[in-house]
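Peer 1: pasting the structure only:
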């Protein structure tokens, strides 16, 4: 198959249906989500991230494979092992911005990154995407590395076969291993964890708030404004600031009306605490995003992050939950730790040797 490699600087330069035929229902690489990042101001030169999406076209100019890619520079807000070799490379003078990477900007979510249109052979086209990415990376003199972030084991093995140095980290996951419902799940917990669950649920419900699950199209401007403010307060509580601008959540709600939902506690119509989630129906997976809490309340976030998503998943036939980076409070409440991988190709031998010390 004769293939043409193209690079686009905005997701709007490619037909949404053609791109989504490759995305296979994964919400974070859908055309609408990438468009939400662009139109909300989350991406841009002032944000240190510029889209450089990769397209593979066949002889009829149809899209057969693609990858969400970007040029990134000026920030060490990285996930997992990347931050260590980045910092060392900058200090030693072996690494200079920008960094060429494939993944979802600002979201450390596991899933498809080398996307192939349904009905086409995946392995050769994913290999062709890697080859094209490497050619682009090597062609640009200022780029010293190519990363593909947050991939599964099969993709990591494919990348390793193409000369990548593979490293990993662990994320918090929950998988339904045969539970019929919430009561069935709670009954099988160790008595200590079962006691802890009941205690923390009582504490969360003692605040007298109503728990609700809202779809994207039910989210008003007022709720989204309060959600962002609550997220800002959570970040501030731990000495940080939000990574994303406020309009991103309105853009997700508007562009993805059936893919996003908000689990939260409300005082009447007023939002108090919750988290936004994206659903991958084809994968039966729910992805849990940033926590938000207008006022710190006992056990509220533990209930919203650790328990409510599992209960919702069991009620709606969702088999898997992904809450991103691993954390002890999740592991202590029934969540598992699962490996996630990153692939690296270094175009600078000195940087490669330095990175190997950290990645190994």
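Peer 2: All right, it came through fine. These numbers come from a predicted model, not from an experiment. Numbering: from 1, shown residues only.

Peer 1: For the rest of this, base every contact and every neighbour count on C-alpha atoms.
Peer 2: Will do.

Peer 1: what's the burial count for the closest residue to residue 303 other than its chain neighbours?
Peer 2: Nearest non-adjacent residue to residue 303, counting by Cα to Cα, 6 or more residues apart in numbering: residue 201, 6.2 Å away. For residue 201, the neighbour count with other Cα atoms under 10 Å is 19.

Peer 1: pretty sure residue 201 is touching residue 304, no?
Peer 2: No - assessed by Cα atoms under 8 Å, residue 201 is found out of contact with residue 304, at 9.6 Å.

Peer 1: re the thing from before, surely the residue nearest to residue 303 is within a strand?
Peer 2: No - assessed with DSSP: H, G, I helix; E, B strand; the rest coil, residue 201 is helix; it does not lie in a strand.

Peer 1: distance of it from residue 270?
Peer 2: Using Cα to Cα, to the nearest Å, one gets 21 Å for the distance from residue 201 to residue 270.

Peer 1: now residue 278
Peer 2: Applying Cα to Cα, one obtains 22 Å for the distance of residue 278 from residue 270.

Peer 1: Kindly report the same for residue 11.
Peer 2: Between residue 11 and residue 270 the computed distance is 35 Å (Cα to Cα).

Peer 1: ok, structure two:
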């Protein structure tokens, strides 16, 4: 074997790679501050693993990919064998049903993703100076792993636009989806943001914030050492309720929030509403270098507009105060549009081993991409911003 050959290995525990090598690939920028996002850091993925939120019996079985050249780790990827399509937010249930109706076996499949996390970020994590060859090796290794084990497919979800272009050039099928993000146009405060909206939308948001303030308590915005174990006890109750209603069972275990307290609290903004001495609602956000990522919400009491206040408006307040460029409000939700969150395109990549089925999926993806583009254009035009604001944005794009 030549010294320039790249070796690919799949390992079942992230500890077999270690924090130094993993983070050198996943978040080298963190040496100067925060990672671009916390979701592919060693500490986040290990928290999922150590808490039992991924692993045996969860449908997310880790097989982390490692690319080495002459013994040096030059690339890694969070790869999982999936026995279902839950917790992905890029829906392929119709593909699974069609594949199995035709007599195939869709599961298990392989997924390069951050479990339970619909946030765009790098998925092919490569050490600086090895971008092209390590990225290619990780894709080839993942495809070969799927093919040699006679698995139906490989999926890389919520990858970056650059990764989507590179994957397409390597023969993977790109897929477009959409989310709603809030963008910070250098606002000095929340009123500065409101001034960019049409009068009707501005009035509606002020009304919603006023209604939310009438719930009869206090709102706490906690991060770092301000977050205490009792806050997680409360939030776990909220999260269980939301998880049971949306997914049947919560994706994360109670242990994940203990791991978050121990290892992730500096990455977290926890917004809690307290009334009559007890917490009644909360929103969990993660903090990146230039973005706030809204993840989970839950409550044990219903109060008008409190969801909008905790999840959307307090997130905007925090982003403005911290000088962050955007708030990513998670998957789906056209209702976010009226609250200043505009549609943006998200990306994924797909490989399907069966040639005939792959052709059918490719045709579907082409039609879907055109529909997503049209939807984004229409929704943006219906957005809450004053037309002059949009015209200026378009000129600056």
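Peer 2: Good, I have the coordinates. Keep in mind that what you see is a predicted model, and the values were worked out from it rather than measured.

Peer 1: okay, residue 278 and residue 270 of structure 1: which has more neighbours?
Peer 2: Taking neighbours as other Cα under 10 Å, residue 278 of structure 1 and residue 270 compare with residue 278 leading, 21 against 12.

Peer 1: which residue lines up with the more buried one in structure 2?
Peer 2: Alignment note (TM-score structural alignment): residue 278 of structure 1 maps to residue 286 of structure 2.

Peer 1: residues contacting its match?
Peer 2: Counting by Cα atoms under 8 Å, 6 or more residues apart in numbering, residue 286 of structure 2 touches 38, 267-269, 292-295.

Peer 1: Where does it sit: helix, strand or coil?
Peer 2: Three-state call for residue 286 of structure 2 (three-state DSSP): strand.

Peer 1: and the nearest residue to it once chain neighbours are set aside, how far is that from residue 364 of structure 2?
Peer 2: Leaving aside its sequence neighbours, residue 286 of structure 2 sits nearest to residue 268 (Cα to Cα, 6+ apart; 4.5 Å). Look at residue 268 of structure 2 and residue 364 of structure 2: by Cα to Cα, they are 38 Å apart.

Peer 1: okay, the two: which has more neighbours?
Peer 2: With neighbours defined as other Cα under 10 Å, residue 268 of structure 2 and residue 364 compare such that residue 268 has more, 22 against 12.

Peer 1: neighbours around the residue mapped onto residue 293 of structure 2 from structure 1, how many?
Peer 2: In structure 1, the residue equivalent to residue 293 of structure 2 is residue 287, according to TM-score structural alignment. Other residues near residue 287 of structure 1 come to 21 when the count uses other Cα under 10 Å.

Peer 1: Residue 287 of structure 1: what secondary structure?
Peer 2: Going by three-state DSSP: residue 287 of structure 1 is strand.

Peer 1: What separation do you get for whichever residue in structure 1 pairs up with residue 240 of structure 2 and residue 325 of structure 1?
Peer 2: Correspondence of residue 240 of structure 2 to structure 1, assessed by TM-score structural alignment: residue 232. Separation of residue 232 of structure 1 from residue 325 of structure 1 (Cα to Cα) stands at 19 Å.

Peer 1: same deal with residue 276 of structure 1?
Peer 2: As judged by Cα to Cα, residue 276 of structure 1 and residue 325 of structure 1 stand 16 Å apart.

Peer 1: Equivalent analysis for residue 156 of structure 1, please.
Peer 2: Look at residue 156 of structure 1 and residue 325 of structure 1: by Cα to Cα, they are 18 Å apart.

Peer 1: Which one's more surrounded, these two?
Peer 2: More crowded of residue 156 of structure 1 and residue 325, by other Cα under 10 Å: residue 156, with 24 against 17.

Peer 1: Which residues are in contact with residue 147 of structure 2?
Peer 2: residue 353.

Peer 1: I'd guess it is in a strand, am I close?
Peer 2: No - secondary structure of residue 147 of structure 2 (three-state DSSP): helix, not part of a strand.

Peer 1: mind checking what it lines up with in structure 1?
Peer 2: In structure 1, residue 147 of structure 2 lands on residue 138 (TM-score structural alignment).
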